[in-house]
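Participant: Here is a sequence with its predicted model. Questions after.
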Amino acid sequence: MTTSPAPARPAVPMPSPHSARCPFDPPPAYLEAAADGPVTRAELPGGDTCWLVTGYAEVRAVLSDHRFSADIRHPALPLLLPGRREILASNPTFLRLDDPEHARLRRMVTGDFLVKRIEALRPGIQQIVETALDRMTEGRSSADLVAEFALPVPSLVICLLLGVPYEDREHFQRLSRTLLSSDSAVADVAAAQQELLDYLGDLADRKRERPEDDILSRLAARDDLTPRQAARTGLLLLIAGHETTANMLALSTALLLGRPAQIARLADPAALPGAVEELLRHLTIVHSGLPRVALEDVELAGTLIRAGEGVLALLSTANRDAAVFGGPDRRPLDEVDLSRDARRHLAFGFGVHQCLGQPLARAELQIALAALFRRLPGLRLAVPAEELEFRADTLIHGMPSLPVAW
């Protein structure tokens, strides 16, 4: 028996960590929606309505069902920043396409992110981490962890994999911030996207003439890929490869410095992978949700979602579902617990569109966090916790800086 549509909730806000009870929690409006049920109506900032899907089982169902489209070119796909639809649709990456085109483009880089391939990179990642810590600590007792460690480590790793010169990092990091910021004017977003595509396209052209052992060289050499498509894939991997892990490293460190009793689990090689999974579950930095549109009528948790209606699948609330992560003792989900079994979390999404780079992200987080607290056992915040800054203007939750001392 399907339910009739409920009145839409007030406009879905851009996720603002400053309005949360705790800056590490999902936005309050999303938690309120989850309390109302796993599928609720909401009004988007532009005035359109969509379905908020907040429950764990329901989010997995949406993300694994071919009846829900991720194609950015569909006019009903819900976006929290609707003014950017034309920009995104003009140069869609495979993440925002459906099969078979999504699968065709994704397969071209899948081999570079297989678990076996990433495991072979661990010694190199370890060296990058240790070198970054050497530089950060040399002759000093304090630093901005974001600028000195959290951002440089994943930036250098993805540059090496892609074949992007690391000395260009300030250029692409600035453009990435413009693309991800909700405060950026539409014209600035369009210009930043074009500048990045031109940069990567020129780099791919050079690699076509002088190929190296990197992803961009392999993409540039393909006859079944246009130069523009190669640049789009490079853009997706470059941004996702450094922004997400950098923010996870900063947030994880800030969170753990306020909970020192939990840090010891990072020193146990057997417990380290599970601890990182709990951090991924608890923080879930993609607060804005994954947009989908129903291609046909679908019943979800007793609610009929009609063809052409938009859906936002909220990973952050799904990862706080007590039925899945509460455990037999119903441990509170608003508190991180590094001993929790969080392996089923959805921080990387689910289904065919789930994050391609998750093996790399896991390896970087495990290596970087373990080394950070091993090398700096006296690490502490250099400012009061209430003075820490969190990004309130971005599609990916994070911190612009993290002052620490040791």
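Facilitator: Happy to help now that I have it.
Participant: CA atoms for contacts and neighbours, from now on please.
Facilitator: Will do.
Participant: Please name every helix or strand in contact with whatever helix or strand residue 230 lives in.
Facilitator: Residue 230 is part of helix 227-257, with elements assigned from DSSP states H and E. On a contact count with 3 or more CA pairs under 8 Å, 6 or more residues apart in numbering; DSSP states H and E, helix 227-257 meets helix 152-162, helix 186-209, helix 215-220, helix 272-283, helix 358-375, strand 380-381.
Participant: Please identify the buried residues of it?
Facilitator: Buried residues in helix 227-257, defined by neighbour count with 16 or more other CA atoms under 10 Å: 227-235, 237-257.
Participant: What of stretch 269-277?
Facilitator: Using 16+ other CA under 10 Å as the test for burial, stretch 269-277 gives 272-277.
Participant: Stretch 302-309 too?
Facilitator: Buried, per 16+ other CA under 10 Å, within stretch 302-309: 303-305, 308-309.
Participant: now these as CSV including secondary structure and distance to residue 390?
Facilitator: What follows is the buried residues of stretch 302-309, written out as CSV (DSSP: H, G, I helix; E, B strand; the rest coil; distance: CA to CA, whole Å):
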residue, secondary structure, distance to residue 390
303, strand, 36
304, strand, 37
305, strand, 35
308, coil, 35
309, coil, 33
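Participant: Adding distance to residue 193, write those out as TSV.
Facilitator: Output for those, formatted as TSV (distance: CA to CA, whole Å):
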residue	distance to residue 193
303	38
304	37
305	34
308	28
309	28
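Participant: Show me the two of the residues you listed that sit farthest apart.
Facilitator: 303 and 308 (14.9 Å; CA to CA).
Participant: distance between stretch 282-290 and the chain's centre?
Facilitator: 7 Å (CA atoms, centre = their mean, to the nearest Å).
Participant: right, I mislabeled it, should have said stretch 296-310
Facilitator: With CA atoms, centre = their mean, you get 27 Å for stretch 296-310.
Participant: and what of stretch 46-60?
Facilitator: Its chain's C-alpha centre and that of stretch 46-60 lie 18 Å apart, by CA atoms, centre = their mean.
Participant: Buried residues of it, list them for me.
Facilitator: Buried residues in stretch 46-60 (16+ other CA under 10 Å): 49-60.
Participant: Let's see which of those residues end up in strands.
Facilitator: When DSSP state E is applied, those are split such that 49-53 fall in strands.
Participant: ok, so of the buried residues of stretch 46-60, who is nearest residue 317?
Facilitator: Among the buried residues of stretch 46-60, residue 54 lies closest to residue 317 (CA to CA), at 5.4 Å.
Participant: Could you find the closest non-adjacent residue to that closest one?
Facilitator: Residue nearest to residue 54 in three dimensions, not counting chain neighbours: residue 38, with 4.9 Å by CA to CA, 6 or more residues apart in numbering.
Participant: this is the other structure I want to compare:
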Amino acid sequence: MISQDIADTIVDPKAHAAVTPVDEAFTYLRKEMPFAQAQPTGFAPFWVVTKHADILEVERQNELFHNGDLSTTLTTIDVDKKVREMMGGSPHMVRSLVQMDNPDHMAYRRLTQAWFLPQNLKKLETRIRDIATVFVDRMAEMGGTCDFARDIALYFPLHVIMEVLGVPEADEPRMLKLTQELFGSADPELNRTGKEHQTFEDGIAAIQATIGDFITYFNAITEDRRANPRDDLSSAIANGQINGQPLDHFAAMSYYIIAATAGHDTTSNTVSAGMWALAERPEDFKRLKENPSLINPFMEETIRWATPVKHFMRSATADAVVRGQKVAQGDWLMLCYPSGNRDEEVFEDPFTFKIDRTPNKQLAFGYGAHVCIGQHLARMEMRIFWEELLKRIDTIELNGTPKNSEANFVSGPKSVPVRYKMK
């Protein structure tokens, strides 16, 4: 069993914001206890999967290791109990692709998969470049200083995914606020209560209220798109069918929520992390400006470096063996993506940011049946943004101390103050 202090560290939102405590804990575990059980205070026990190869092994066996039987994200015993009481026995407050297993997972994924295939995304490239240019212009107009995370990176991918969904620009601030409340529930600067130490009841009520606001909004979108279908993702969801029947209400609302949140928050975290890295590394910035062919490897390295999704949970559907350890049917497993992306057996000098890292087998998008459906859109957005910005920015440096959000599920930079010169 993993020691109590390490177990508590790897689930602590503040430790993830500080980064170093979690990195040190995972480094120790990869070396000494690469696949072992932990029971952080207040949580049910679970296996901690820290090695790159083991994360891939679990993810490729999606019939043996399910997403939906237990909570798909780390949750305390008390929260799990309360959610099950609210949801009629289900451990999920939403049921999106993330919480589904086959046959539902594949059936629901097919509804929108075509939207996110590379060949279909090409038609969006010109529009995404136009949007990127707007935000590069905005940065240029800010007089040489800005908080890149809060002023630029938050809004660029938000605007892209809201256009894909068909959400009006006027509603984007609402979508951003709800996303921050959902993913930043432990962070007093982002959560709905504004409290540093919110009570258990406050936390559950706040998340429930946020989900309720999403549902109210997307109920209206559904009604509109059924009456007036358009060429947007919301119309695909509103009018989609599974086995000849319309999507049930809960599944449809969950589909909207995952698209409206994960569709931009992870990308903004990654772009912010990339800017933070460049502002600290003037030689890398100079190389990247002089050699645009480095943009793709730089982008993959920022994805590895940021790893915005910190974990997903799986549960064993039968007895199994992982890294020589016997896993019992029903056991809970935590896939630790930041640890996999720092695995010394896979990445040379894993704690060094290398803009030309090749190969780069980063696993921040997941693997197997549940690999991120929006990965190609995210890569396209990031590539285009850096192409447009690097043409016009001449210098970049930090103008204060960056800060990460306090969260153990999805997190990244919430503040990256920079000083720069632009054309």
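Facilitator: The structure has been received and is ready for your questions. Note that the coordinates shown come from a computational prediction; the quantities given were computed from them, not determined experimentally.
Participant: TM between them?
Facilitator: Once superposed, the chains reach a TM-score of 0.89 (TM-score structural alignment, normalised by the length of structure 1), with 388 aligned residues with a CA RMSD of 2.2 Å.
Participant: can you give me the angle the helix holding residue 230 of structure 1 makes with helix 186-209?
Facilitator: 110 degrees (axes from the mean of the first three to the mean of the last three CA atoms, to 10 degrees).
Participant: Check the mean deviation of helix 227-257 of structure 1 from structure 2.
Facilitator: Taking mean CA distance after the TM-score superposition for structure 1, the mean distance separating helix 227-257 of structure 1 from the aligned residues in structure 2 is 1.2 Å.
Participant: Tell me the secondary structure of whatever residue of structure 1 lines up with residue 143 of structure 2, please.
Facilitator: Under the alignment (TM-score structural alignment), residue 143 of structure 2 pairs with residue 140 of structure 1. Secondary structure state of residue 140 of structure 1, per DSSP: H, G, I helix; E, B strand; the rest coil, is coil.
Participant: Pull the contacting residues for residue 183 of structure 1.
Facilitator: By CA atoms under 8 Å, 6 or more residues apart in numbering, the residues touching residue 183 of structure 1 are 393-394.
Participant: hang on, it is in a helix, isn't it?
Facilitator: No: counting by three-state DSSP, residue 183 of structure 1 is not part of a helix but coil.
Participant: Kindly provide the distance from it to residue 236 of structure 1.
Facilitator: Using CA to CA, to the nearest Å, residue 183 of structure 1 is found at 20 Å from residue 236 of structure 1.
Participant: ditto for residue 90 of structure 1
Facilitator: In terms of CA to CA, residue 90 of structure 1 sits 14 Å off from residue 236 of structure 1.
Participant: In the stretch 301-406 of structure 1, what residue spans correspond to helices?
Facilitator: For the stretch 301-406 of structure 1, the helices defined by DSSP state H, counting those that start in this stretch occupy 315-318, 322-325, 358-375.
Participant: out of those, deepest packed?
Facilitator: helix 315-318 (a mean of 29; mean count of other CA atoms under 10 Å).
Participant: Onto which residues of structure 2 does that helix map?
Facilitator: Residue span in structure 2 matched to helix 315-318 of structure 1, by TM-score structural alignment: 337-340.
Participant: contacting residues around that stretch?
Facilitator: Under CA under 8 Å, 6+ apart, the answer for stretch 337-340 of structure 2 is 23, 26-27, 30, 50-53, 55, 304, 307, 309-311, 362-364.
Participant: compared with structure 1, how much does it deviate?
Facilitator: Superposed on structure 1, stretch 337-340 of structure 2 shows a mean distance to its aligned partners of 1.0 Å (mean CA distance after the TM-score superposition for structure 1).
Participant: Would you mark the buried spots in stretch 95-115 of structure 2?
Facilitator: Residues of stretch 95-115 of structure 2 classed as buried under the neighbour-count rule (16+ other CA under 10 Å) are 95-101, 105, 108-109, 111-112, 115.
Participant: correction: stretch 159-168 of structure 2
Facilitator: Neighbour counts using 16+ other CA under 10 Å place 159-167 of stretch 159-168 of structure 2 among the buried residues.
Participant: In a markdown table, list the residues you listed along with distance to residue 126 of structure 2.
Facilitator: What follows is the buried residues of stretch 159-168 of structure 2, written out as a markdown table (distance: CA to CA, whole Å):
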| residue | distance to residue 126 of structure 2 |
| --- | --- |
| 159 | 14 |
| 160 | 12 |
| 161 | 15 |
| 162 | 16 |
| 163 | 13 |
| 164 | 13 |
| 165 | 17 |
| 166 | 17 |
| 167 | 19 |
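Participant: what helices or strands is the helix or strand where residue 421 of structure 2 lies leaning on?
Facilitator: Assessed by DSSP H and E, residue 421 of structure 2 sits inside strand 417-422. Under the contact definition 3+ CA pairs under 8 Å, 6+ apart, strand 417-422 of structure 2 sits against strand 145-147, strand 393-398.
Participant: Is it possible to get JSON lines of those strands that adds distance to residue 171 of structure 2 and mean neighbour count?
Facilitator: As requested, these are exported to JSON lines (distance: least, CA to CA, whole Å; neighbours: other CA atoms under 10 Å):
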{"stretch": "strand 145-147", "distance to residue 171 of structure 2": "22", "mean neighbour count": "20"}
{"stretch": "strand 393-398", "distance to residue 171 of structure 2": "30", "mean neighbour count": "18"}
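Participant: Tabulate those (JSON lines), appending distance to residue 219 of structure 2.
Facilitator: Listed next are these as JSON lines, based on distance: least, CA to CA, whole Å:
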{"stretch": "strand 145-147", "distance to residue 219 of structure 2": "35"}
{"stretch": "strand 393-398", "distance to residue 219 of structure 2": "42"}
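Participant: closest one to residue 406 of structure 2 among the ones you listed?
Facilitator: Nearest to residue 406 of structure 2, of all these, is strand 145-147, at 18.0 Å by CA to CA.
Participant: distance of the alignment partner in structure 1 of residue 165 of structure 2 from residue 238 of structure 1?
Facilitator: By TM-score structural alignment, residue 165 of structure 2 lines up with residue 162 in structure 1. As judged by CA to CA, residue 162 of structure 1 and residue 238 of structure 1 stand 7 Å apart.
Participant: ok, now residue 207 of structure 1?
Facilitator: From residue 207 of structure 1 to residue 238 of structure 1 the distance is 16 Å (CA to CA).
Participant: one step back: against residue 203 of structure 1, how distant is the match of residue 165 of structure 2?
Facilitator: Residue 162 of structure 1 is 11 Å from residue 203 of structure 1, by CA to CA.
Participant: can you count the residues close to the residue nearest to residue 160 of structure 1 when sequence neighbours are not counted?
Facilitator: Residue nearest to residue 160 of structure 1 in three dimensions, not counting chain neighbours: residue 214, with 7.3 Å by CA to CA, 6+ apart. Per other CA atoms under 10 Å, the neighbour tally for residue 214 of structure 1 reads 16.
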